[in-house]
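Participant: mind looking at a prediction? Sequence and model below.
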Amino acid sequence: MAQNSPNGEIQSSNLPNFLLSVRLKYVKLGYHYLISNAIYLIIVPILVAVGLHLSTLTLEDLMKNLAMLKSYSTLVVFLGTIYFMSRPRNVYLVDFSCYKPHERYMISKERLVEKLTDIFDESSLNFQKKILYNSGLSDKTYIPVDKWIPSNFSLSSNQNQAKLVIIGAIDDLLAKTDVKIRDIGFIIVNSSMFNPTPSLSAMVVNHYKLSVNVITYNLGGMGCSAGLISVDLANRLLQGKANSYALIVSTEIVSSAFYTGNDKSKLIPNMIFRMGASAVLLSNRFSDRRRSKYQLMHVVRTHKGADDRAFSCVFQDEEEDGKKGMSLSKDLMAVAGEALKTNITTLGPLVLPMSEQLLFFASLIARNVFKRKIKPYIPDFKMAFEHFCIHAGGRAVLDELQKNLDLSEALMEPSRMTLYRFGNTSSSSVWYNLAYSEAKGRIKKGDRAWQIGFGSGFKCNSAVWRALKTVNPAKEKNAWTDEIDDFPAQVSR
């Protein structure tokens, strides 16, 4: 999200009030899984009982009771059919692509400051310079400079930028997968700030001249976590239609979000948001499993919008002179921390080993039943994941999450390098993170990757993937490939 971290930190000492609700959360989660898997809990005992009974019968007994044997066989087939028809379809990530803009859009911090000089007063300019030079961004990030600054950009220039990054990402993905776009049944495009009419998803349909039967969705106003919301939506759609593909495109059109006023709470996005996009191809075809990179294991979504403070901590509004901007409140980091804690409370039982869950419960009981004054136990998610893809929203965000999840510099490297090389590309940043790990040759078969996204509303969303194969960086080209040997770069802290 942003850089304006207040002095307050998201620490474990903020958890006590929250822990009282954790027990109920776990009870609800257990009830949910009991009900959701009730059919399996019924089928398995029946099949075991049938098998045990059959094992006691001799061949002569079976020949004398052909009717009973037929009944048992019919029951097994019936229950097996119910099982295979009711279980969720597996969803595979065939491949993904991250858009790398042309070098003509590359801009250094010094050049960016020069272009801002004639737009802002001295106070606002100095404030932005301070943010920029402490942002953790390099001199090689991308902005559509000629259209974006000075800020006389038009609707058509924003549409051109959208088409450039969206079609660029899709074309690269199609080239990787050899999938014909006409075979894709669902198309989901998410862009938070820029939502023209016709929609961006309609633009994709028009560009590729797709069939009238293609089903499209266009997600707007959902912030930097919209890419993972799109994954959840695609997963739900793929559960309902067999042998289908879903295409997800995540982007943000930075020129549409540029603010030219002097309200410091609205100036921060000017300095950290950059040009980028990702395209992801999901499939529920079993035949695609062998060539797919990952399998979707879990998606957990947390929405804190009922809380007024959370709802307004990232807020777009218009000033009296008509200038629009996105305000980032001083509560942002605290709200993000609360959303993360809620999210991982649901995610934890799904991914953590039993040893970590028992330690967490022991801490909970000691504090709330026996009233012991001990620190809450924070589960070690490093035991559940080999790769962490944290939204590269800003250096302060990454610092806080590293502290609270107790992650090493090596585990934070993909997120920090994504911020350094590409800036905050909004909802697509988690894919630049994963692409970095691929380019480094770190993705091994069986590895688990955790993508974490934050967005306005306020939302925290997680997606968990399991690698189906070892990714060979010599064969898998992506946005990092040509310069991956230059990383990790030294970033001033």
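Facilitator: Structure's in. What do you need? Residues are numbered from 1 along each chain as shown.

Participant: going by C-alpha atoms from here, please, whenever you check contacts or count neighbours.
Facilitator: Fine.

Participant: okay, buried residues for the lengthiest helix in the chain please.
Facilitator: What stands out as the longest helix in the chain, according to DSSP state H, is helix 155-177. For helix 155-177, burial by neighbour count (16 or more other C-alpha atoms under 10 Å) applies to 157-159, 161-163, 165-170, 172-174, 176.

Participant: one more: stretch 364-371?
Facilitator: So, applying 16+ other C-alpha under 10 Å, buried residues of stretch 364-371: Leu364, Ala366, Arg367.

Participant: return the member of those residues nearest to Leu41.
Facilitator: Leu364 (29.2 Å; C-alpha to C-alpha).

Participant: where does that closest one sit, in terms of helix or strand?
Facilitator: Taking DSSP states H and E as the criterion, Leu364 maps to helix 354-368.

Participant: give me the contacts around the following helix or strand past that helix.
Facilitator: Following helix 354-368 in sequence order, the next helix or strand is strand 387-390 (DSSP H and E). Residues from elsewhere that reach strand 387-390 (C-alpha atoms under 8 Å, 6 or more residues apart in numbering): 398, 411-412, 414-415, 430-431, 433-434, 447-453.

Participant: next up, a second structure to put side by side with the first:
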Amino acid sequence: MIKTPSCRVYLVDFACYKPPDSQKCTKEFMIKKAKLSGYFSEETLDFMKKVFGKSGLGDSTYLSEVYLKQVTDPCMKESRREMEMSVFGSIDMLLKKTGVSCEDIGILVVNCCIYNTMPSLSSMVVNRYKLRDGIISYNLVGMGCSAGLLAIGLAEQLLQVHRNSYALVVSTESITENCYLGDDRSKFLTNCLFRVGGAAILLSNRRSDRRTCKYELLHTVHTNESHSDQSYNCIIQEEDAAGRLGITVTKHLFKAASTVVTSNVTALGYLILPSQEKLRYLANAVAGRLLTTAYIKPYVPNYSTAVDHFLPHVGGKPVLDELQKNLGFDDSAMEASRMTLYRFGNTSSSSVWYELAYAEAKGRVKKGNRVWQIAFGSGFKCSSVVWRARRTVDSDDVNPWMGEIDGFPVHVDIDDGPLPFFESSK
């Protein structure tokens, strides 16, 4: 679905949660902890080492508190504590940055794939901040890593109806409830890649915010391939043969991702690509149909001519490698995503906001710049959001990269090649 706003929507500001240093963990520590737990075989531990070697993660990512204790008990109490820390932490920073009163927030959209309890996360936010009785609230669950941008799309549509409003969007994920305690490799991958994180975003359709906001929303494009059995089943929560719950990631992941991303990017291209690129693509397509006896290499449009910052979901190094190869972006365009993966790991739906924070911390977002965020996840779904910077964006004291941004980018010493057991998208 393609949606072009009829009412202008602005991104006032956003904030990313940065856990305390006590939650930092190295890859070596995680392997040691997994070994001491007694849950995993030597073969699984060896698989874990191989995944870490190809993942692109560094040694300063954050793990949930429960897995740093001597005795781990990933219960509901620990899950709720994790959610409160990331959700309240990011919202508190956002409210402090913007100075917006809780009474002025009319729309709330919260997304978290795994954590689903009663009362819901959105109700937890309403209760904590005593949001008004007439708050329009939604709680999105089970929608994977693309849910954060889907939430932006939902908030944008609500802002078309409810004028002169603020919309608060919160994206996070539960690591406490996301740990698989078995030897099925297809379920063990999530243990290696996902880390603690969260982001809060404040949107507005108020004309008074036009001059002070950071960005203006230009386009939202959402693609859903759930009608395909292969796409639908490539990421699914289920029990293994021993009854242990986990998230199965099948070997068809890259094929499903390639299909949905291609569809999404093609739809977005009609909206953002300059005329010259559209004509080249059209000429190539026509030649391919007319010259049926000759091989015509498909033309991949140069998307760097349409956007200034490319911020794809950081699913893992092989995922970023595939996107870079297929879309033709250079290494500098991939810097924010690769450094976010290295420093924070895969924080699911909030990862695209850590990337934007990186670009801001580097002082690279200038007035008029176009920012493309793209995320994909279970279903299989893909969402793209394009923003235009309303002003040159300076960094601030609560940017998660502050105090260490000068040390980036860093060279990431990793093993090249796909993650163990995955098929190529070709």
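Facilitator: Alright, I've got the coordinates. All figures in this text were calculated on a predicted structure; none of them were measured in a lab.

Participant: which residue in structure 1 lines up with Thr347 of structure 2?
Facilitator: Here Thr347 of structure 2 is matched to Thr425 in structure 1, going by TM-score structural alignment.

Participant: picking up where we left off before, how about the contacts of strand 387-390 of structure 1, which pair is most distant?
Facilitator: Farthest pair in these, by C-alpha to C-alpha: Leu398 and Asp447, 22.2 Å.

Participant: between these two, point out the one with more neighbours.
Facilitator: Leu398 (21 against 18; other C-alpha atoms under 10 Å).

Participant: just the helices in the stretch 201-350 of structure 2 please.
Facilitator: Secondary structure of the stretch 201-350 of structure 2 by DSSP state H, counting those that start in this stretch: the helices cover 229-233, 253-272, 275-290, 317-327, 335-344.

Participant: so stretch 382-390 of structure 2 matches what in structure 1?
Facilitator: The aligned range for stretch 382-390 of structure 2 in structure 1 is 460-468, by TM-score structural alignment.

Participant: my error: substitute stretch 8-24 of structure 2 in the last question.
Facilitator: The aligned range for stretch 8-24 of structure 2 in structure 1 is 90-106, by TM-score structural alignment.

Participant: distance check, the aligned residue in structure 1 for Met93 of structure 2 against Lys440 of structure 1.
Facilitator: Correspondence of Met93 of structure 2 to structure 1, assessed by TM-score structural alignment: Asp172. According to C-alpha to C-alpha, to the nearest Å, Asp172 of structure 1 and Lys440 of structure 1 sit 20 Å apart.

Participant: repeat that for Glu409 of structure 1.
Facilitator: Distance from Glu409 of structure 1 to Lys440 of structure 1, by C-alpha to C-alpha: 15 Å.

Participant: quick one, which of the two is more surrounded?
Facilitator: Lys440 (20 against 10).

Participant: let me see the contact set for that one.
Facilitator: The neighbourhood of Lys440 of structure 1, defined by C-alpha under 8 Å, 6+ apart, consists of Pro473, Ile484.

Participant: what of Ser426 of structure 1?
Facilitator: Contacts of Ser426 of structure 1 (C-alpha under 8 Å, 6+ apart): Met1, Gly223, Cys224, Ser225, Thr251, Glu252, Phe273, His391, Ala392, Gly393.

Participant: Glu400 of structure 1 corresponds to which position in structure 2?
Facilitator: So, by TM-score structural alignment, Glu400 of structure 1 is matched to Glu322.

Participant: again, but for Tyr436 of structure 1
Facilitator: Using TM-score structural alignment, Tyr436 of structure 1 sits opposite Tyr358 in structure 2.

Participant: then Asp331 of structure 1?
Facilitator: Match for Asp331 of structure 1 (TM-score structural alignment): His252.

Participant: name the nearest residue to its match, sequence neighbours excluded.
Facilitator: Cys234 (5.9 Å; C-alpha to C-alpha, 6 or more residues apart in numbering).

Participant: gap between the one you found and Leu253 of structure 2?
Facilitator: Distance from Cys234 of structure 2 to Leu253 of structure 2, by C-alpha to C-alpha: 5 Å.

Participant: kindly report the same for Val221 of structure 2.
Facilitator: 21 Å.

Participant: aligned counterpart of Lys130 of structure 2 in structure 1, please.
Facilitator: Lys130 of structure 2 maps onto Lys209 in structure 1, by TM-score structural alignment.

Participant: any idea which of the buried residues of stretch 364-371 of structure 1 is closest to Ser244 of structure 1?
Facilitator: Leu364 (44.1 Å).
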